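In: Pasting the sequence and the predicted coordinates here, then a few questions.
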Amino acid sequence: MPDRLDPKRQFLADLFDAAVAAADPRRILQDVLPPPPKGRTVVIGAGKGAAQLAQALEALWPHPCEGAVVTRYGYAAPCRHIRVLEAAHPVPDAAGIEAARVLQSCVADLGPDDQVIALICGGGSSLLPAPPEGLTLEDLQELNSALLASGAPISVMNDIRKQFSTVNGGRLAALAHPAPVLSLIVSDVPGDDPGAVASGPTVPGRPAASAVLAEVTARGLELPPRAMAFLQAAAEQAPAAPPPSRSTTRIIASAALSLDAAAQRARARGVNAWVLSDAIEGEAQEVALVHAALARQAQHSGFPHPAPLVLLSGGETTVTLRHKGRGGRNSAFALSLALALEGQAGITALAADTDGIDGSEDNAGAFVDGASAAAMRAAGVDPRRLLQGNDAYAAFDAVDDLFHTGPTGTNVNDFRAILLGELPDG
């Protein structure tokens, strides 16, 4: 991203900042922490913003506490009493295996007077790999790679992941029994199902293996052979009774709240705002085409609001990987949008991931306008070929339109803003 942005792109970046600020760890924790228990306070957590949540909790909690959280490499934040571990995302590694063991040990041997506070946010599924007996880390790595390339919705992927974990689906909370577990969750999933965030390590419940197998079959998903054999064997067994736990969950940040904050920031600048949805799913390229159609229609008709108008949306799109390129789902969305809006004047857009990292690259997303595709060709790259080759990063890198923020310390998933018209003076 250039050091200086033109006013329209700076406006969109400011809306992104407002969305991220609405999910700031200290802000969202300050009114939701429980009273101190008679016994110990044990803090556990997982996700790309888990370290920042732990750091904020320590600043707000005027009582002794202990525990551990795991985050992605490079996302750590210093804590005084809570141990911060790092592991791989989106494909798990051995450090994640060890992190899962550490968190399990943190909640072992607790009593009813102790309190567990679980800080859960997106990314936790790969950061807490805990393969069941008969499977290995390599099996989970193959499974995660297959799921990430499948284009399946995050809810489906996490239902599958729960079958291959001794932690997810509430099992971590069950290990803490009889201590109560309060899960404070930053939702990055459409619909804000707490059990879907990070595959729900502290949220009781998982679908039956037979139901998951039926879903895999119906969608034509190709799981690695060992994983498929394990799922088929599990589906033939009678479902086990859920283990006891004293678990309470609370969503403390979400795409809906962040999009509302962005809309308020826009209106304060004299720009109308239209929140399309906070729960959009689907193939990123196809979702972009729908957004382009809505933007053109709103620009032409002035409905539901006249320009200047910003269209806002969130959720989690997916990308079916057919080639080995660079770029996450927001860059793919932006490149598809650039092609769909080519030659269209008066439209500028930003698509970015609120955690600051789009997929596994170093950018949060990218900027787009009606001249983007032509500028890419002038720079010597073919935007359509790069989109088909899953290489959206290269297209935006060629025209210096990547959006870099670095890790934000939170994660409420996709943020999309499409500005129609000119900004008011001032």
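Out: Nice, I can see it. Not measured: the values here are computed from a predicted model. Numbers count the residues shown, from 1 in each chain.
In: drop to CA atoms for contacts and neighbour counts, all remaining ones
Out: Fine.
In: which stretches of this protein form strands?
Out: Listed in chain order, the strands found in the chain under DSSP state E are 41-46, 66-72, 83-87, 115-120, 180-186, 246-253, 272-283, 309-318, 347-353, 365-369, 402-403, 414-420.
In: Put this next to the previous one:
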Amino acid sequence: MRVSPAERRAFLTSLFDAAVDAAHPAKVIAANLPLRPKGRTVVVGAGKGSAQMARALESHWDGPLSGVVVTRYGFGVGCDRIEIIEASHPVPDDAGLVASERLFGAVSGLSSDDLVIAVISGGGSALLPAPPEGMSLADEIAVNKALLASGAPISAMNAVRKHLSTIKGGRLAAAAYPARVVSLIVSDIPGDDPALVASGPTVPDETTRYDALRSVERYRLSLPPSAISHLRSEAAVAPRPDDPRFAGNEVRIIASAAVSLEAAAAEARRRGIEAFVLSDAIEGEAREVARTHAALALQMAERNVGHRKPAVLLSGGETTVSLRGNGKGGRNCEFLLSLAIDIQGRSDIWSLAADTDGIDGSEENAGAFADGSTVARLAARSLDARALLDANDSWSAFHEIADLFSPGPTGTNVNDFRAILVE
């Protein structure tokens, strides 16, 4: 396989596009809509893909409809009957606080004849700040920042978030009772536990405030005194899954990383490239996950291990970044910079890692490209790849050599997408 760098990147991009397309609300919403109720139909939702979900739902719904959905700034789309609110992600703001109040207002006063359709995708936790009594929005922002910097897995983060909120952990669905709630969820969670997506505003789970306190201790979270005080009080107790208010509700995972990775694999094979899906649920430190991926790619490149080449290794899930420096860059760029260090000098390994929602971290890129020349090209600009990695400054690294990948908002969110081409 002798092709140009541009052709290799175009191939990797086509796999990303196939993964995103398989999870797009326009393709998956229609087959998952519930039957019309006798009474009203109200739509609520939150997440980076929730506006696209709302528009797809609206276009396929035969009957009266109203509702409120919150998404990230710049991710909104036009709807005729559902109001779209934009708020801040990953750090909550006042607009998110207003959105939470509006969602509660939308589900208040409903009857057992009414139906609530919740469109939920990843990112909803930050978009729905709703601090309990005794905590302020500033306190919730401090909690969120501490969690993002901790390196804790998403399950631990959400155990803390749901017990420091009046809307997460099933509380929005409880407020809609006695109306029936059907949750349509685009999962960005390894393992696809619906209660973890956006910290489960309409889906309760089994975790307790004691689990949240153990997470605080284990990951050495520095939280505001008001947050610790709340976790130690009975006020933090969240509704349980066996609460009778949830008895008639339904939860449907309508898109996930597993389906998207299989779509990418099918696209690779259509183009004559063998594909192997390693896992759709990989977690851990981004730089360490990268080292494992690099080892697999190097083994495939250097040995005949029963796999036909060229081939592409695919994986998904959600890695974490423990902040050590003050640089810029999300987990996908951190993954790639670590990978680039281990494959430096190779001319036969090429990679793309990106978040399927179109944003990696706090910048405007979804991820980046890396290959065996990445470290050398940084060095030619007097930049040390390892020093940049140590400073968590992967965005600056790939920005400097024009290797950022920026497709813009995609309308969905099934978390990280990683593709490594081995020639």
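Out: All right, it came through fine. Remember, predicted model here, so these are calculated numbers, not experimental data.
In: Superposing both, give me the TM-score.
Out: The TM-score (TM-score structural alignment, normalised by the length of structure 2) is 0.96; 417 aligned residues with a CA RMSD of 1.6 Å.
In: Now render the strands of structure 1 as CSV, adding distance to residue 381 of structure 1 and mean neighbour count.
Out: As requested, the strands of structure 1 are exported to CSV (distance: least, CA to CA, whole Å; neighbours: other CA atoms under 10 Å):
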stretch, distance to residue 381 of structure 1, mean neighbour count
strand 41-46, 39, 27
strand 66-72, 32, 26
strand 83-87, 35, 23
strand 115-120, 41, 27
strand 180-186, 38, 25
strand 246-253, 39, 18
strand 272-283, 23, 19
strand 309-318, 24, 26
strand 347-353, 21, 28
strand 365-369, 16, 27
strand 402-403, 15, 26
strand 414-420, 24, 26
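In: Could you find the counterpart of residue 418 of structure 2 in structure 1?
Out: Aligning on TM-score structural alignment places residue 418 of structure 2 opposite residue 416 in structure 1.
In: Could you do residue 334 of structure 2 as well?
Out: In structure 1, the residue matched to residue 334 of structure 2 (TM-score structural alignment) is residue 332.
In: Just to check, that match is in contact with residue 387?
Out: Yes - if you go by CA atoms under 8 Å, residue 332 of structure 1 and residue 387 touch, sitting 6.6 Å apart.
In: the more surrounded of the two?
Out: Legend: neighbour count by other CA atoms under 10 Å for residue 332 of structure 1 and residue 387, higher for residue 332 (32 against 23).
In: re earlier: can you pull the contacts of the match of residue 334 of structure 2?
Out: 284-285, 319, 387, 390-392 (CA atoms under 8 Å, 6 or more residues apart in numbering).
In: From the residues you listed, which land in helices?
Out: Counting by DSSP state H, the contacts of residue 332 of structure 1 place 284-285, 387, 392 in helices.
In: What does residue 377 of structure 1 correspond to in structure 2?
Out: So, by TM-score structural alignment, residue 377 of structure 1 is matched to residue 379.
In: Give me the number of neighbouring residues for the closest residue to its match other than its chain neighbours.
Out: Spatially, and ignoring its direct neighbours in sequence, residue 379 of structure 2 is nearest to residue 385 (7.5 Å; CA to CA, 6 or more residues apart in numbering). For residue 385 of structure 2, the number of neighbouring residues by other CA under 10 Å comes to 22.
In: didn't residue 385 of structure 2 look like it was pressed against residue 344?
Out: No - with contacts counted by CA under 8 Å, residue 385 of structure 2 stays clear of residue 344, the gap being 10.4 Å.
In: Identify the contacts common to the two.
Out: In contact with both residue 385 of structure 2 and residue 344: residue 375, using CA under 8 Å, 6+ apart.
In: ok, back up a step: of the contacts of residue 332 of structure 1, which is the most crowded?
Out: residue 392 (29 neighbours).
In: residues in contact with the aligned partner of it in structure 2?
Out: Structural alignment (TM-score structural alignment) places residue 392 of structure 1 against residue 394 in structure 2. Residue 394 of structure 2 makes contact with 327-330, 333-334, 337, 388 under the criterion CA under 8 Å, 6+ apart.
In: out of the residues you listed, which are inside helices?
Out: Counting by DSSP H, these place 333-334, 337, 388 in helices.
In: Out of the residues you listed, which end up buried?
Out: Among these, the ones that count as buried by 16 or more other CA atoms under 10 Å are 333-334, 337, 388.
In: nearest to residue 366 of structure 2, of the residues you listed?
Out: If you rank those by distance to residue 366 of structure 2 using CA to CA, residue 333 comes first, at 8.7 Å.
In: Test my guess that that closest one contacts residue 353.
Out: Yes - using CA under 8 Å, residue 333 of structure 2 is in contact with residue 353, at 7.2 Å.
In: which neighbours do the two share?
Out: Joint contacts of residue 333 of structure 2 and residue 353 (CA under 8 Å, 6+ apart) are 367-368.
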